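>>> Next input, structure requested:
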Amino acid sequence: MALQNLKESLENEGKAEAKKIIAAAQKLADEEIEKAKVQAKKTVAAARARANEIAKANERISAAQLKAKRRVSEAMNAKADEALARIWAEFSKLPEGRSYEKFMKAAISQAEKEFSGKAAVYTNERDQKVARKFSKNVAADTLNIAGGAIVRTPDGKITIDNSLESIFESKKGELSNIVYSELMKK
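Alright, predicted model coming up:
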């Protein structure tokens, strides 16, 4: 029996020792798990903070890019307006050229044909003399236009506007496209 008691005693000691070891291991594991959880929370918080920084940086970059695009667009619009103003300045010099009388003849004759010769021709003061060469219907009243002629029916209900301003305005969209196309090449 003594051997039996010794065996049971050793088994009980072994079980007790195993329980102590398991409890110590469990405690150590719980501590490591808790440390890992704390570290994971720190890592997640740092990652979120970094993600927020990146998002804010991307937002600033996007805002800066948008602002730069707006400035480029404004600069292009200013250059286009400047170019159109220069084109108008050159176009408005047409009355100084040799072919201006031909232009006036065509502008007046074509419009008077539309009205079967019954029309009033309006020009600026400078063009009155030229207009009288091509029409006996030149009105004494002058208009504040750069050049060309505006022809109206006697009752004033129908008008054909062959003024330089009107011609330029009718081509302005096309000219703008050309100007922008040239600006884009640069």
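>>> contacts and neighbour counts: CA atoms only from here.
Fine.
>>> I'd assumed A149 was in a helix, is it?
No. According to DSSP: H, G, I helix; E, B strand; the rest coil, A149 belongs to no helix; its state is strand.
>>> Assess the claim that it and Q128 are in contact.
No. The criterion here is CA atoms under 8 Å, and A149 misses it with Q128 at 9.5 Å.
>>> between these two, which one's more packed in?
A direct count of neighbours by other CA atoms under 10 Å for A149 and Q128 places A149 higher, at 28 against 18.
>>> can you give me the helices in this structure?
Secondary structure of the chain by DSSP state H: the helices cover 2-91, 100-114, 128-134, 164-185.
>>> this one as well, want them side by side:
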Amino acid sequence: MELSLKEIITVTLVLFAVVDPIGNIPIVLDLRERLGHIQSEKASIVAAIIMIVFVFVGETLLKFIGIDVNSFAVAGSFVLFFMALEMVLGIELFKHDAPKTAAVFPLAFPLIAGAGTLTTILSLRAEYETENIIVAIIINIAFVYTVLKSSAKMQRFLGPSGIDIIRKIFGVIILAISVKLFTSNISSLIQF
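Sure thing, here's the model as predicted:
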């Protein structure tokens, strides 16, 4: 077991940028508004389990079902793209009648432990020690949990117009991330 503070900090920052708990605040607030309740603990625990399991079996699992990492990332880019369109344009593309509360879907997956996060974990696995990645995941999940728990306070503080502004700003950011995820992975799938 080789814990390295430098590796933990690097992996934590990379995962933090991809998971983007601050950027997900508008989505969390939107879910809270529509569903009334968010199961922060369950969502955080399930996301942590998904991410940690993916550290060990992610690439093998994708290969087993015949999906390469690039295809997985492109599929994730489409989900992010349509979520971002909803946020920016104020339209409803996804049918929102499934869950009574938000926990496993859509919070734990695909919001926290989505295709971008899981693809990043696969990339990090090639460069960093497993135990450092796991510590970084736990640090990120602790921060995500804090954001989920305090989202109601943030909603009161920001008010409806503040939330709408943040939703649109982060919608554009998520849109840009989805385009980047798509363009950086599509070229390896298209053979000329």
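>>> Got a TM-score for the pair?
After superposition, the two chains reach a TM-score of 0.23 (TM-score structural alignment, normalised by the length of structure 1), with 70 aligned residues with a CA RMSD of 5.2 Å.
>>> still on that earlier bit, deepest of the helices of structure 1, which one?
helix 100-114 (a mean of 18; mean count of other CA atoms under 10 Å).
>>> now for that helix, which elements pack on it?
helix 128-134, strand 148-152 (3 or more CA pairs under 8 Å, 6 or more residues apart in numbering; DSSP states H and E).
>>> Any idea how far the longest one is from the middle of the chain?
Translated: helix 128-134 of structure 1. 48 Å (CA atoms, centre = their mean, to the nearest Å).
>>> Over to stretch 77-95 of structure 1?
Computed by CA atoms, centre = their mean, the chain-centroid distance of stretch 77-95 of structure 1 equals 23 Å.
>>> Name the surrounding residues that touch that stretch.
Y100, A146, G147, L164, F168, K172, L175, S176, V179, Y180, L183 (CA atoms under 8 Å, 6 or more residues apart in numbering).
>>> Let's have the helices and strands packed on helix 100-114 of structure 1 in a markdown table, adding distance to A49 of structure 1.
As requested, these are exported to a markdown table (distance: least, CA to CA, whole Å):
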| stretch | distance to A49 of structure 1 |
| --- | --- |
| helix 128-134 | 78 |
| strand 148-152 | 70 |
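>>> The ones you listed: which one's closest to A45 of structure 1?
strand 148-152 (75.4 Å; CA to CA).
>>> Just want the angle from that closest one to helix 100-114.
10 degrees (axes from the mean of the first three to the mean of the last three CA atoms, to 10 degrees).
>>> Return the list of helices and strands in contact with strand 148-152 of structure 1.
helix 100-114, strand 120-123, strand 159-163.
>>> I'd like to know which of those is closest to A55 of structure 1.
strand 159-163 (57.3 Å).
>>> Residues in contact with stretch 171-188 of structure 2: which ones?
So stretch 171-188 of structure 2 is contacted by 23, 70-71, 73-74, 76-78, 80-81, 83-88, 116 (CA under 8 Å, 6+ apart).
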